[in-house]
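> next comes the sequence, and after it the predicted model I'd like to discuss.
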Amino acid sequence: MKQLVAIGMCALLLTACGKHEELKNERSATQEVMAGQLKSGTIAKERNPEKRKKLVEAALQDNKFGDLVGVDGLDAKEPFSLKIEYKGKENLSDNMTKKSIQLTVRDAVYAVKELGLNIDHIKVNVTYPYTDKYGNTSERYVIKSNYSGATIERLNEERKNFKEENLPSIADEWWAHPSFE
């Protein structure tokens, strides 16, 4: 009897593992489809607001320098006015952290450019844990930026050719926390 129960438990476990693997494969297939749609530029033609938002979020989550918090403005009519929020990541030093937060903004702007959407302007804001002189830590904005569609169109096609330190000078609006200056 114990052997029968053990065999039954093994069968259940194997079935569960198979279902997990199926789900994993399904997710990666969906991500591949999304990536294919993003690369081919078909997102600009996508009329379903929910699907368009998921595709844009997928492109913006591919930012290795910051964690996407949210995207707003895709449910309105074209041209879109997007508000993109990221949470900055810590790096090895303060200077490297500042640079990676600037790279977060650069990569977000380029991701939107590559999507081929009709953009009026985009706001890219980044928060980062800030500790005050009393030792209290809270999420605070470290960068708030705004780029017009015309500015985005003028960017070189190759993001590697664009230096992140030029972001403040090309932005239509730029604010950085004094500790990031």
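Good, I have the coordinates.

> please count neighbours and contacts with C-alpha atoms only from this point.
Will do.

> could I get the full set of strands for the protein?
66-72, 80-88, 119-131, 137-148, 173-176 (DSSP state E).

> which stretch among the ones you listed comes nearest residue 48?
Between residue 48 and the strands of the chain, the tightest spacing by Cα to Cα is seen for strand 80-88, at 14.2 Å.

> look up how far residue 66 lies from the nearest residue to residue 98 once chain neighbours are set aside.
Distances taken as Cα to Cα, 6 or more residues apart in numbering put residue 180 closest to residue 98, at 6.4 Å, once the chain neighbours are dropped. Per Cα to Cα, to the nearest Å, residue 180 is found 16 Å from residue 66.

> below is structure B, check it against A:
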Amino acid sequence: MKRLLCGSLLALTVFLAACSASDISATPAEKEEIKLEMESSFSTNAEGVAIVKGKTNKDASVSLGILNKVDVSPDGSFEKEVTLKSDKAVTKELTVKLDGEKVKKEITILPSSEYAENIQKGSEDDTQDKSADVAEKEVKSVEETFKDSVSQKVKLAKETTVNGQFGIKPYTANITMTSLGGFTNKSAARNYLLNVKEAISAVKAIDFSDYSNVRINVKYPFVDSYGNEDLAYVIKTSFSKDTLDKINTDNLLVKNIPTIADEFWSHPTVTANLPQ
């Protein structure tokens, strides 16, 4: 009986010890409190880069914004570069997670005065560049339109060059053609005038309302007594916008060109053979 009682007491003692150990192991470990030390705003440098930094628990994970993980040093310190795209302040959310808990903090990235000035200056430079590009394209467009028309209309010239002032209104243009000449002096003189007529048609085919004057010149190679060839002017003309407005190239007779041009000059050998 005595042995039985002792055995029961021993079993009860073991049972109570086991229950006590079970209660201790079932008690959850106390969670570490999340600590976060950092400023609420950060300023950029002159290049628009701000260093966001702070300190938290060494085992915590930190993210800035969406999917922007921030590395945490063994001592819990962290930092992350943030670049502004404009001179406007930006608000971002920083999140610290530890043991299933998390803490969020809103921070503001402020543009420094140096960066704001650089942005403003860059914007002004871009505006000036864009204005210059637009102006250059407009000049090219005007010049190319003029040259294209001359290229399409002038067919009786061996070579044609076009230059002028196409940047500022009113525009001026110069058309110079190397003529194919003719079999005789008279046919050559007539062909020189036909060159001028074709050039007039080219000008009339475009909107020439912004042109004040167009010079149309013709050259032809002369050969001297020694056999040397010299490309010389045979006809020089000048037409104002008002005169060009009056001309109807469909009915224009080449013999009238010397009289309707605002300015007309011909080489002496040509003058004698101009059509009457």
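It's in. Keep in mind that what you see is a predicted model, and the values were worked out from it rather than measured.

> so after superposing, what's the score?
Once superposed, chain against chain, the TM-score is 0.67 (TM-score structural alignment, normalised by the length of structure 1); 133 aligned residues with a Cα RMSD of 1.7 Å.

> higher neighbour count, residue 180 and residue 66 of structure 1?
residue 66 (26 against 15; other Cα atoms under 10 Å).

> state the helix or strand in which residue 50 of structure 2 lies.
Per DSSP states H and E: residue 50 of structure 2 is located in strand 49-56.

> any idea how far that strand is from the chain center?
Taking Cα atoms, centre = their mean, to the nearest Å, one finds strand 49-56 of structure 2 lying 35 Å from the centre of the chain it belongs to.

> structure 1: matching residues for that one?
Following TM-score structural alignment, the aligned partner range for strand 49-56 of structure 2 in structure 1 is empty.

> and the helix or strand just after that strand, how far from the chain's centre?
With elements assigned by DSSP H and E, the helix or strand that comes after strand 49-56 of structure 2 is strand 61-64. For strand 61-64 of structure 2, the separation from the chain centroid amounts to 38 Å (computed by Cα atoms, centre = their mean).

> show me what strand 61-64 of structure 2 is packed up against.
strand 69-70, strand 90-98 (3 or more Cα pairs under 8 Å, 6 or more residues apart in numbering; DSSP states H and E).

> next, format those as TSV and append distance to residue 133 of structure 2.
Putting these into TSV (distance: least, Cα to Cα, whole Å) gives the following:
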stretch	distance to residue 133 of structure 2
strand 69-70	42
strand 90-98	33
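
> could I get these as TSV with mean neighbour count and distance to residue 174 of structure 2?
TSV is the format used below for those (neighbours: other Cα atoms under 10 Å; distance: least, Cα to Cα, whole Å):
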stretch	mean neighbour count	distance to residue 174 of structure 2
strand 69-70	16	67
strand 90-98	17	57
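
> tell me which of those strands sits nearest to residue 51 of structure 2.
Taking those one by one with Cα to Cα, strand 69-70 is closest: 11.8 Å.

> so the closest one matches what in structure 1?
The aligned range for strand 69-70 of structure 2 is empty, by TM-score structural alignment.

> what's the answer for stretch 216-227 of structure 2, then?
Residues 124-135 of structure 1 are matched to stretch 216-227 of structure 2 when aligned by TM-score structural alignment.

> flag every buried residue along the matching stretch.
For stretch 124-135 of structure 1, the buried set under the neighbour-count rule, 16 or more other Cα atoms under 10 Å, comprises 124, 125, 126, 127, 128, 129.

> how distant is it from the center of its chain?
So, by Cα atoms, centre = their mean, the centroid of stretch 124-135 of structure 1 is 20 Å from its chain's centroid.

> mind putting the strands of structure 1 into JSON lines with distance to residue 106 of structure 1?
What follows is these, written out as JSON lines (distance: least, Cα to Cα, whole Å):
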{"stretch": "strand 66-72", "distance to residue 106 of structure 1": "11"}
{"stretch": "strand 80-88", "distance to residue 106 of structure 1": "12"}
{"stretch": "strand 119-131", "distance to residue 106 of structure 1": "9"}
{"stretch": "strand 137-148", "distance to residue 106 of structure 1": "11"}
{"stretch": "strand 173-176", "distance to residue 106 of structure 1": "13"}
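
> among the ones you listed, show me which one is buried the most.
strand 80-88 (a mean of 22; mean count of other Cα atoms under 10 Å).

> what angle separates that strand from strand 137-148?
With axes from the mean of the first three to the mean of the last three Cα atoms, to 10 degrees defining the directions, strand 80-88 of structure 1 sits at 150 degrees from strand 137-148.

> specify the angle between strand 80-88 of structure 1 and strand 119-131 in degrees.
Using the same axes, to 10 degrees: strand 80-88 of structure 1 against strand 119-131 is 20 degrees.

> what range in structure 2 matches strand 80-88 of structure 1?
The aligned range for strand 80-88 of structure 1 in structure 2 is 171-179, by TM-score structural alignment.

> how big is the offset of the matching stretch relative to structure 1?
Here stretch 171-179 of structure 2, set against structure 1 after superposition, deviates by a mean of 0.9 Å using mean Cα distance after the TM-score superposition for structure 1.

> and after the strand or helix carrying residue 13 of structure 2, which helix or strand comes next?
Applying DSSP H and E as the criterion places residue 13 of structure 2 in helix 2-26. Counting by DSSP H and E, the next helix or strand C-terminal to helix 2-26 of structure 2 is strand 36-38.

> Provide the aligned range in structure 1 for that following strand.
Here strand 36-38 of structure 2 fails to align to any part of structure 1, judged by TM-score structural alignment.

> just checking, next helix/strand downstream of that strand?
Next along from strand 36-38 of structure 2, by DSSP H and E: strand 41-43.
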